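K.L.:
Here is my input; please provide its structure:
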Amino acid sequence: MKRVSKRSLFVFFAIFGLIVSSFAMIQTAQAASGDYSIKPEASADEVNIDNGTYVIEGDPGQQVQVKIGVINKSNKTRKFVINANTAYTNNSGQPGYDKTKVHDPSLKIQTRDAITPNNIIATVKGGKEMIIPVTLTIPKKSFKGYIMGGFNVKPYKEKAKGTVSANGTLIKNKFSYSLPIQIHQKSSANQDPKYSINTVKPGLVSDAAHQRAGVNANVHNSANGFVTELSSKATVTKKDDKSFKITKSQTGQAIAPTSNYDYSISWGKKPMKAGNYHLKLVYKTNNGIKSWTLNKDFTITNAQAAKYNKLAGIKPNYMWLYILLGILLLAIILGLGIYLGRRNKNNNGNNNNGNTPNKPTRRRRR
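P.N.:
Below is the predicted model:
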């Protein structure tokens, strides 16, 4: 009975320990991802808050106060750094606001320069919200459409918190949040996006957690126009092979004004081959009212195909070479057989004509 009792207690405490450990892991994960938040706060009449985005409309040179709310959900005092940045488009086809330096050939006005102060470090008490005011000056330089940027907020000088994935890999995450800003001048007209493809280059692209051979199409929006919730379909064809066709579809894309990004297209498990190709890329709005069709020819060289096939782990297929060598060997054997057969026949013919013994002649008796 005592032995049974001890075993029962051991099992009970073991299960209890597992439950407590699991609960602690859940609490840690929640703390890592949900221990602070941000939100736009109401301020001037010129600032409209639309679905978490500041939409600001005013006269050139006008100054507008904008307020950001930072909520510290932890129980300790923490510091946060707030930056106002110019919008760019990340390689998922979504606007990003976490870069302090953004470059694009068509970008004329940096939204970051319109906001002061910048690079603010705010101390927020545990369980409290702090409202941080900044001044936004609508650019004096005339522009059509909207220029875009955003406030990016992240913990100040805090170490990245680690979580363990299902396969045992340690992943370190540093969370940050952003609030988008759209600025429009009252006197200016709206502008539609203007999409084009700059280049198409072969490379290694991500495809369902794998690195595959593929191409990156650099898509450019050269106008101050912005459309949310775009769907896209890319079709790659090969000029000398009608059977070759690769397609890719995406939804929920939104290309920031005066920005560019890489639209990746995977070859999947297919080996990349050298040749001349064509890309057709179609963007459509959700309601189907507007669409943009982009076309671009591009070339993949033998060296590029070999390089990215190797990096993707695709081994060269030499079957065609083995077949060619087999046909060549068979042709050599057949040719040699025919040659030897004919030579043998000629030799036999010559022997019959020149070396046949004379028949003995009979003498007549007189």
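K.L.:
alpha carbons only for contacts and neighbour counts from here, please
P.N.:
Will do.
K.L.:
Tell me where the stretch 101-250 of the chain has strands.
P.N.:
115-116, 120-124, 129-137, 147-155, 161-164, 170-173, 177-185, 195-207, 210-221, 230-238, 241-253 (DSSP state E, counting those that start in this stretch).
K.L.:
Helix, strand or coil: sort out the most centrally placed residue in the chain for me.
P.N.:
Among the residues of the chain, the one closest to the centroid is residue 91, at 4.6 Å (C-alpha atoms, centre = their mean). Secondary structure state of residue 91, per DSSP: H, G, I helix; E, B strand; the rest coil, is coil.
K.L.:
Which residues are in contact with it?
P.N.:
Taking C-alpha atoms under 8 Å, 6 or more residues apart in numbering, we find residue 91 in contact with 261, 262, 263, 264.
K.L.:
same check, this time on residue 285
P.N.:
227, 228, 229, 230, 231, 291.
K.L.:
Ranking by neighbours, what's the top pick from the residues you listed?
P.N.:
Within those, neighbour counts (other C-alpha atoms under 10 Å) peak at residue 230, which reaches 21 neighbours.
K.L.:
I'd guessed that residue sits against residue 252; true?
P.N.:
Yes - the pair residue 230 and residue 252 qualifies as a contact (C-alpha atoms under 8 Å) at a distance of 5.5 Å.
K.L.:
for comparison, sequence B:
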Amino acid sequence: MVIPFIYADVVKASNEDLTYTISVKPVSNQIDKQATYYDLLVEPSQKETLTVIVSNTGKEEKTLRVTPTNAITNQNGVIDYSRQDKDYKYDSNLKIPFTSLVEKEKQVTVPAGKSEEVRFEMTVPKEPFKGMILGGFLVDVVESEQGTDNSASGGVKIVNKFQLVKAVMLRESEETVKPEVVLNEVKPDLVSYRTAVTANLQNTEPTMFGDMTVEAKVTEKGKKEILKSDTKKGLEMAPNSNFDYPIMWNNERLDPGEYTLSLLATSGTKKWQFTKDFTITKDESNKLNKEAVELEEPEKPYWLYILIIAIFILLSLILLVLVLRHRAKLKQQQKKAKRGSHATGHKTKGGHKGGSKKRSRKSDRKE
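P.N.:
You can find the predicted model right below:
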């Protein structure tokens, strides 16, 4: 198992746009004294004040928002401290999220060239916990809405042009907890509106790890030929988190059928091997292929069209020949029938003439 580096700052913009900085105020129970984030050894029911220092390096006054967040693993296989939507579902094994231990988000107005401290009260759970609780303090800018009636809406909006974060790691012991990875659902999906199959990988333990390599192969069920394969290195996972590992389908159609996924995940000396069957239904195939972008349509089998046309022409010719032969045969039969009727008529006429001659001769003799 490899422990990933805890990122002190996460920036979602170029440095040219960054006109504020953040730091944390050291506390006595910091484990790693050199770290620029919180790495704290805590005790059950302990109360502590965590302080985020925000500095405005710009030329104008700024209102900054400081939000406690929980660490997750995003679809890129990276530990992520971003703010999540309200309906976001955290991992089922995450029993103590960091956000449940501290106060809610706060806003502070900082004059140009000045710094302000933003304090959050934290209370450690009464019951002991193993491993770690991982979260962070995320900071972004709140700007006035131009052209908006301030009396109606407060004239405030959040501008997520860039964000900075400081991680917070809580432990009650420095004992190492080993991660455990399981494979959950495998399904057809769209990733950035492109066809893919995703495999949900879950770290069920309260520990983070990194330097993970994932190798995935998809075949038709019962066959050995590899349809699609994918390998990614340098992945990491937050404690008690999961993410959908994507096997991209190269903009090809997701055909209905039964498939098998073979997946190997490794981190240091730890290995997790999985084999799982899954099905792509006709309805799933039609829906996802319809919604996908840049989908490559299968090449049209022109040779098949040519073959069908050739067979149709051939059958038409054969039928025509048969019809013509049948008509010719009928004509021949009709001609024979006419000839036969003429011959019979001639014989009948000749017989009548002979009879009359004989009768006339007999009558002459009597006379």
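K.L.:
What TM-score do the two superposed chains give?
P.N.:
After superposition, the two chains reach a TM-score (TM-score structural alignment, normalised by the length of structure 1) of 0.70; 309 aligned residues with a C-alpha RMSD of 3.6 Å.
K.L.:
For the residue nearest to the centre of structure 1, give its distance to residue 242 of structure 1.
P.N.:
30 Å (C-alpha to C-alpha, to the nearest Å).
K.L.:
next one: residue 107 of structure 1
P.N.:
Separation of residue 107 of structure 1 from residue 242 of structure 1 (C-alpha to C-alpha) stands at 40 Å.
K.L.:
do the same with residue 36 of structure 1
P.N.:
In this structure, residue 36 of structure 1 and residue 242 of structure 1 are 54 Å apart, going by C-alpha to C-alpha.
K.L.:
more crowded one of these two?
P.N.:
Applying other C-alpha under 10 Å to residue 36 of structure 1 and residue 242 shows that residue 36 carries more neighbours, namely 24 against 8.
K.L.:
The more buried one: what's it in contact with?
P.N.:
70, 71, 72, 73, 74.
K.L.:
Widest-spaced pair of the residues you listed?
P.N.:
Across these, the longest distance by C-alpha to C-alpha is 12.1 Å; it joins 70 and 74.
K.L.:
So between the two, which is more surrounded?
P.N.:
residue 70 (24 against 15).
K.L.:
All the helices of the stretch 251-366 of structure 1, in order from the start?
P.N.:
302-311, 319-354 (DSSP state H, counting those that start in this stretch).
K.L.:
Just name the most buried of those.
P.N.:
Of those, the one with the most neighbours on average (mean count of other C-alpha atoms under 10 Å) is helix 302-311, at a mean of 17.
K.L.:
Same list (the contacts of residue 91 of structure 1) but as a markdown table, adding distance to residue 20 of structure 1 and neighbour count.
P.N.:
Output for the contacts of residue 91 of structure 1, formatted as a markdown table (distance: C-alpha to C-alpha, whole Å; neighbours: other C-alpha atoms under 10 Å):
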| residue | distance to residue 20 of structure 1 | neighbour count |
| --- | --- | --- |
| 261 | 46 | 23 |
| 262 | 45 | 21 |
| 263 | 45 | 19 |
| 264 | 44 | 23 |
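K.L.:
Distance to residue 344 of structure 1 for these - can I get that in CSV?
P.N.:
Listed next are those as CSV, based on distance: C-alpha to C-alpha, whole Å:
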residue, distance to residue 344 of structure 1
261, 74
262, 70
263, 69
264, 66
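K.L.:
counterpart of residue 263 of structure 2 in structure 1?
P.N.:
Correspondence of residue 263 of structure 2 to structure 1, assessed by TM-score structural alignment: residue 281.
K.L.:
The closest residue to its match other than its chain neighbours: neighbour count?
P.N.:
Using C-alpha to C-alpha, 6 or more residues apart in numbering and skipping residues adjacent in sequence, the residue nearest residue 281 of structure 1 is residue 234, 4.4 Å away. Neighbour count of residue 234 of structure 1, defined by other C-alpha under 10 Å: 21.
K.L.:
now residue 189 of structure 2
P.N.:
Using other C-alpha under 10 Å, residue 189 of structure 2 has 25 other residues around it.
K.L.:
what residue of structure 1 takes the place of residue 180 of structure 2?
P.N.:
For residue 180 of structure 2, the aligned residue in structure 1 is residue 194 (criterion: TM-score structural alignment).
K.L.:
Count the neighbours of its match for me.
P.N.:
15.
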